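Colleague: sequence plus the predicted model coming up.
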Amino acid sequence: MSFLLPCPNCGDRSVNEFRFGGEVVSRPTPDASAEAWSSYFYFRPNVAGEQREWWNHRYGCRRWFYALRDTTSNEIQATYWPGEQSPATTS
């Protein structure tokens, strides 16, 4: 079974064309504590359910985008560009 990821620019493509960039988390301020920076780099919530993630279409348009993915079913609910409003989900 092939996992398809819809690139906002190129449409549905095999996940093998993409690079996973991780969960989207807020970056600490430059003067934040060492603990805050350590948490930012090494600890992720890794929730069971809907999660916002970074993806890069490395073998296509080479652009980075967000994907809303349900981690329990691996279903992609939406993809969109950074700076755009997160689309409403049906969940």
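Modeller: Arrived safely. Numbers count the residues shown, from 1 in each chain.

Colleague: contacts and neighbour counts: CA atoms only from here.
Modeller: OK.

Colleague: count of neighbours near the residue nearest to residue 46 when sequence neighbours are not counted?
Modeller: Excluding its sequence neighbours, the residue lying closest to residue 46 (CA to CA, 6 or more residues apart in numbering) is residue 23, at 7.8 Å. When counting by other CA atoms under 10 Å, one arrives at 18 neighbours for residue 23.

Colleague: next one: residue 90
Modeller: The burial count for residue 90: 6, using other CA under 10 Å.

Colleague: adding another structure so you can compare the two:
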Amino acid sequence: MMLIPCPFCGERSESEFIYGGPVGADRPDPNTVSDAEWVEYLTVAPNPLGPVHERWWHARGCGEWLAIWRDTRTHDIVEAPDDSK
């Protein structure tokens, strides 16, 4: 079980949250992309290895949206990676 730190409710079980997708993933306009690109957007989920920036909705709690960094290898909530290196 993953514990997600809600800034309002404290650490809570992942069962209280709904995954909202990666931060910064823009939905393409289906009228301006090819059918193949649109199908790929709808069906191919990115699966990076390491820290990812994600949105989560605290649906069974305070109802707030939050953004966290989660390491996909361990499911640990981690600090934002230092991109200055």
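Modeller: Everything's here; your move. Predicted, not measured: the structure shown is a model, and the values here were computed from it.

Colleague: shouldn't residue 54 of structure 2 be within a strand?
Modeller: Yes - under DSSP: H, G, I helix; E, B strand; the rest coil, residue 54 of structure 2 sits within a strand.

Colleague: whereabouts in structure 1 does stretch 53-70 of structure 2 align?
Modeller: On structure 1, the counterpart of stretch 53-70 of structure 2 by TM-score structural alignment is residues 52-69.

Colleague: contacts for the matching stretch?
Modeller: 7-10, 17-24, 49-51, 75-82 (CA atoms under 8 Å, 6 or more residues apart in numbering).

Colleague: show the buried residues in the residues you listed.
Modeller: 7-8, 18, 23, 50-51, 76-81 (16 or more other CA atoms under 10 Å).

Colleague: go ahead and confirm the residue nearest to residue 46 of structure 1 touches residue 51.
Modeller: Yes - the pair residue 23 of structure 1 / residue 51 is scored as a contact, 7.1 Å apart, by CA atoms under 8 Å.

Colleague: in stretch 51-58 of structure 1, which residues are buried?
Modeller: 51-57.

Colleague: which of these sit farthest apart?
Modeller: 51 and 57 (18.6 Å; CA to CA).

Colleague: next up, the contacts around residue 51 of structure 1.
Modeller: Contacts of residue 51 of structure 1 (CA under 8 Å, 6+ apart): 23, 68-71.

Colleague: let's see it at 6 Å
Modeller: For residue 51 of structure 1, the contacting residues are 68-69, by CA atoms under 6 Å, 6 or more residues apart in numbering.

Colleague: TSV for the buried ones among the contacts of stretch 52-69 of structure 1, including secondary structure and distance to residue 88 of structure 1?
Modeller: Listed next are these as TSV, based on DSSP: H, G, I helix; E, B strand; the rest coil; distance: CA to CA, whole Å:
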residue	secondary structure	distance to residue 88 of structure 1
7	strand	17
8	coil	16
18	coil	24
23	strand	18
50	strand	12
51	strand	13
76	strand	13
77	strand	9
78	strand	9
79	strand	11
80	strand	11
81	coil	14
